[in-house]
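>>> Any chance you could fold what I've pasted below:
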Amino acid sequence: MLKNKYADTYIDRWKKGEILLNKKRIQLIERIETDILPYDDRYYYDEEKIEDYITFSETWYFELDEWEKFIAPFIFLFHIESDEPVFDEFVINMGRGGGKNGFISTLANYFISPLHGIDYYDVSVVANSEKQAKRSFQECYRVIQKKGNEDLREEFEAYKSSITGLETQSVFEYKTSNASSQDGGREGAVIYDEYHEMENTEIVDVFSGGLGKVDCGRQFFIGTKGFVREGYFDIKYRECEDVLNGAVDFAGSGIFPYICELDEIGQMDDPDLWALANPALQKPLNKRGERLFTKVMKQYKKLATEPSGRSAFVTKRMNFLEESMENSVASWEEIKATDRPFFELDTVPVGAFDYGSVRDFAACGLLFKKGDEYAFKTFSFAVKYFCDVHYGYSITGQSAGTEKKAPIKEWERKGLMKVVDEPSLNPQHIVDWFVEMREKYGVRKIIADNYKLDILRPMLEAEGFEVECIKRPRSIHPLMASRVEDGFANKKFIFGDNPLMRWYTNNIYVKETPDGKQFLKKEEVKRKTDGFQAFVYALYRAGELDDQVQIDDILDMMDEIHF
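Now for the predicted structure:
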């Protein structure tokens, strides 16, 4: 078993009831205990670097909080084989005032120091505004320039725009998140401050492109829930949820999600539970914690006379989106429950397909019904170039199941999909699949949206299929929402041993809109949803399966009557 006194103490104190943790931090501990600690033959803590970082921080800055000492060992947790970090992305999300900026100040200064010992390990802190970007930088600058800190000035050359570690020649700078004016450098670490304000992935794409040029590249995302919806925060938050829920391999993801938030809004009215959202409010409070608690309490009491401030208080102080009605379409446990053997597929199914783009994925499926259960048998096609770019499909030496983000080769091996080396997906693949399925199951009717149906409809009709077009797919989502929710909750859906279909489903979230619930993508490019959308199209006409069952029952009854 891996052992580290800081990580172990934090976990033990939680188990003894001495510190209060929200559900996501409890899930994080469960992942650590299941996926990391038992594997001392794979990973190791660099105890020297852990101690050096903590000593450096507490000598020149301040005494680190428990949560900071808990995270530190995992920053310096390495693979035995490669000596590279197990976690290269740290997501630190908590209520305002928790000490996030102080934490990254100490890390940035340590990373460019001789104690860290990696030459040219540049550090950039990135934020939407110059004022925010400079916050941690200025803290480091002031500490170095402070009277009595001559030893630091011998190690670091500090100017108002950059700080250089003289021995390692590593540079710490601050930058604003204007992607058009930036270019990826050779950073060792990039810190995205208040990343909830980022509207898209552009700035992360720019700066992450510079990582990998020096050893042990890392990214840190720090922030509090904000008001920018469908921005980068939502993408990252859902990615963290997948890691914590076990939908994505913890160590393989490289993501360490430390998320502090209320578990439910009612906890806001109990000040003893505020530590769920902000570890600086963990009792017993230190001097800084007492000041923060007093400030938060004043803001809380003010809500009685100024209720318009509630949204900002809930979001910024409690790290909770009170009005958010966005959830995964089903829990991971409900999605896993679809992994059951098919019942006997001896009725005529409804066919469906989703052809999201000719340059990435397409999914075909057959929906069967028996009693209250629905079985969905599916097959997908994907363009090789897209799989190479986004999942590392053709990387030399790549083995099945080791691709980035999605194990395409493993799904191919299981017979769930086919990768085609074509500039765009030939629609004949879809037609041929349905022809083959007609020979096995007798499928006659196929449901699809309007995309590319001008090409596919005549091809399918030439083969004798009846094709129904859903002209506005999103218009059926509110109609299907209750059936989908009920089906997952009551284990009515069966996908068989199909991790690809579970992946499609897990990539969907439900958003409340004025027109009703919508099934949307958690991320626009890499997390495909074609199989789930095809499933919804088929469910839209599942009533025809009911009619079929009724006719079969009538025919069976007639067989028993002697005329």
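>>> drop to CA atoms for contacts and neighbour counts, all remaining ones
Fine.
>>> can you give me the strands for the stretch 351-500 of the chain?
361-370, 373-383, 417-420, 445-449, 466-470, 493-494 (DSSP state E, counting those that start in this stretch).
>>> Please give the structure of this sequence too, so both can be compared:
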Amino acid sequence: MARKELENMFNALSDSSNGIHSFLKEYIGKCKSGEIIVGHELIQMLDILQSHFGNPDIRFELEDPHKRIKFIETHCKHFEAPFAGKPFILELFQKAVAEAIYGFKIFDEEAGRWIRLYQDILYVVGRKNGKTPFVSALILAEFFCGPKGCKVLCASNDDQQADLMFQAINSMREESKSLERKTRKNLTGIYFGNPRKPIKTGKFSYQNKGSIRKLTARTGSKEGRNIAVGAVDEVHEMKNNELVMPIQQALSTQEEPLYFELTTEGFTNDGYLDKRMKEARSVLAGEAEQPRWLIWIYTQDNEAEVWQNEQSWHKSNPGLGVIKKWSYLRKWVDLAKTNTETRAFVLAKDFNLKQNTAAAWLMENEYMNLDIFNPEDFRGHFGMAGVDLAETTDLASAKIMLMRKGSAKKYFLSKYFIPEAKLKAKEKDEGSDYQKWVADGLVEVSPGNENDFSLITKWFIRIYKQFGIRPYKVGYDNALAKYWAKEMEDMGFDLERIPQERHHMSSPMKLLGQDLRGGLVNYNANPVDMWCLGNMGFSVDSREFIMPVKIKTDKRIDGGVAKIIAYATYTRYRNDFINLLK
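Coordinates of the predicted model:
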């Protein structure tokens, strides 16, 4: 259909509310004509909304949404740079969302009146598109424009994220003298009534028991609440419905409850958001019915268009060019083209393309290094060690990282350890050749069913006796250390605990990746090292912290983990270590 025909069709859908202009109909028309670029999942929702206009059982009235839009644009101000202090003027897509939420009405026999059709809103949009300020402004508008006694809960998986929404609401309240005069804030929440400007009766007095409070997954006593509005921010981090179910149940007594879920895509596999997105896509495809659910998803249709067509970025970033800067997004996309960790983060957070937890960390050409060196060249040097003890019944790895003064290149001495009982079974691992590695002296076998960690201690002593190479620090995770740590300390080694946790492993893993890609790591062409690096994937969280994981559960990554631990120890003691280098 030609663009002019589309415009005429939607102009014909003029609003029945006294000829008032509808932002939703304008938005639908521009999306359908291609003037505004959106993904197919949002088009599916717009098709559903369009069908409502011709449904005699559904009314479209603009008084309620426009009251809230006017409230936001008149009373709310931005509180963060670069818009701090400026009026909160909504973009067309935000006004369309507001009309979709508040404009459609159905007759409820039990209530005996026309009530809001949509009670459950899933709002998925790329980061930095103003989702938290926008929904916060809607909540503040509902608090003032909605019924007396409106109670609101702002929730998220942790206190920091829940506080972002709560503080956004409060900051907008404080920016407006008229709103601030009618309300008060204390440690528990925001309430009507101001002791400095007391009003004895009415909606804006202490008689109004409405409130805005925050809640996290770690907060106790989530049951037994009675609220009118619930909003859960960044649901992608939630593993289950432990937080959202009590909030949804707390809304059950309301005739017109309002429940928001707002988020970007995340990295929690089989988590709460995965289930919700699967349900949402079934509804959008017409395979399931949930007529009270407004599903507003901004996402790319595929990954290829991210790299090939900048204009497609609008699909997941409706605020691009106004709220979110082109330069900001281009910078991240450029980084993502050359960095695996950044790529996964950008695709999830900026384009709402879910990434597998165990994405491959490095390409083969990035970690494959056939350079060799002679340990004799480092005679009398200090090194930085890393040990991954793994399980006592599986592969363990010990490494010494060596450097020369004035050079960023790292050289690794390595040894692996495996129980005798596991040796034969491990031969079935794809890409492994344990028997040859044992014969070549790369893997040492412990008699019996468990690793004898004292063999690791003996290896460090042997390296010292043979080459005079001594670890300045030995990084390890003490979860499985048991007697070994004490044995090492008794032999005079200085140990440093490196917990295998995201905030400890992320930076050294990224640094190791950069060095491997830059050809700054020489691990003596050790085939076990190559195999472990090829097996290693990574997981990333919303803070862009990464962790090593196995691409497949039956593969070993111990050699890569031991390198990361050595790097982590090195970064803690970089200056002292460099001063010892020859």
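>>> quick one on the thing from earlier: how about the strands of the stretch 351-500 of structure 1 in JSON lines, adding distance to Asp242 of structure 1 and mean neighbour count?
Putting the strands of the stretch 351-500 of structure 1 into JSON lines (distance: least, Cα to Cα, whole Å; neighbours: other Cα atoms under 10 Å) gives the following:
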{"stretch": "strand 361-370", "distance to Asp242 of structure 1": "22", "mean neighbour count": "25"}
{"stretch": "strand 373-383", "distance to Asp242 of structure 1": "23", "mean neighbour count": "22"}
{"stretch": "strand 417-420", "distance to Asp242 of structure 1": "23", "mean neighbour count": "20"}
{"stretch": "strand 445-449", "distance to Asp242 of structure 1": "29", "mean neighbour count": "24"}
{"stretch": "strand 466-470", "distance to Asp242 of structure 1": "31", "mean neighbour count": "16"}
{"stretch": "strand 493-494", "distance to Asp242 of structure 1": "21", "mean neighbour count": "25"}
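>>> looking at the ones you listed, which is closest to Lys298 of structure 1?
strand 493-494 (49.9 Å; Cα to Cα).
>>> Which strands or helices does that closest one pack on?
If contacts are counted by 3 or more Cα pairs under 8 Å, 6 or more residues apart in numbering; DSSP states H and E, strand 493-494 of structure 1 sits against strand 373-383.
>>> that older thread, turn the strands of the stretch 351-500 of structure 1 into JSON lines, including distance to Phe70 of structure 1.
Listed next are the strands of the stretch 351-500 of structure 1 as JSON lines, based on distance: least, Cα to Cα, whole Å:
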{"stretch": "strand 361-370", "distance to Phe70 of structure 1": "41"}
{"stretch": "strand 373-383", "distance to Phe70 of structure 1": "42"}
{"stretch": "strand 417-420", "distance to Phe70 of structure 1": "42"}
{"stretch": "strand 445-449", "distance to Phe70 of structure 1": "50"}
{"stretch": "strand 466-470", "distance to Phe70 of structure 1": "52"}
{"stretch": "strand 493-494", "distance to Phe70 of structure 1": "41"}
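>>> So which of those strands is nearest Ile554 of structure 1?
Counting by Cα to Cα, and looking across all of the strands of the stretch 351-500 of structure 1, nearest comes strand 361-370 at 15.6 Å.
>>> In structure 2, which residue range corresponds to that closest one?
Aligned by TM-score structural alignment, strand 361-370 of structure 1 corresponds to no residues of structure 2.
>>> corresponding residue for Arg276 of structure 2 in structure 1?
Arg276 of structure 2 maps onto Lys236 in structure 1, by TM-score structural alignment.
>>> for Glu444 of structure 2, that is, sorry about that
Glu444 of structure 2 maps onto nothing in structure 1, by TM-score structural alignment.
>>> any idea how far Glu444 of structure 2 is from Glu287 of structure 2?
57 Å (Cα to Cα, to the nearest Å).
>>> who's more crowded, these two?
Regarding Glu444 of structure 2 and Glu287, a neighbour count based on other Cα atoms under 10 Å identifies Glu444 as having more, with 22 against 10.
>>> Quick one: list the elements packing against the one helix or strand the more buried one maps to.
Assigned by DSSP states H and E, Glu444 of structure 2 belongs to strand 443-446. Counting contacts by 3+ Cα pairs under 8 Å, 6+ apart, strand 443-446 of structure 2 packs against strand 410-419, helix 420-426, helix 434-439.
>>> so where is whichever helix or strand comes after it in structure 1?
Per DSSP H and E, the first helix or strand lying C-terminal to strand 443-446 of structure 2 is helix 454-467. Mapped onto structure 1 using TM-score structural alignment, helix 454-467 of structure 2 covers no residues at all.
>>> ok, now stretch 153-161 of structure 2?
So stretch 153-161 of structure 2 sits over residues 124-132 in structure 1, by TM-score structural alignment.
>>> Then stretch 252-264 of structure 2?
The aligned range for stretch 252-264 of structure 2 is 212-224, by TM-score structural alignment.
>>> list the buried ones in the matching stretch?
214-224 (16 or more other Cα atoms under 10 Å).
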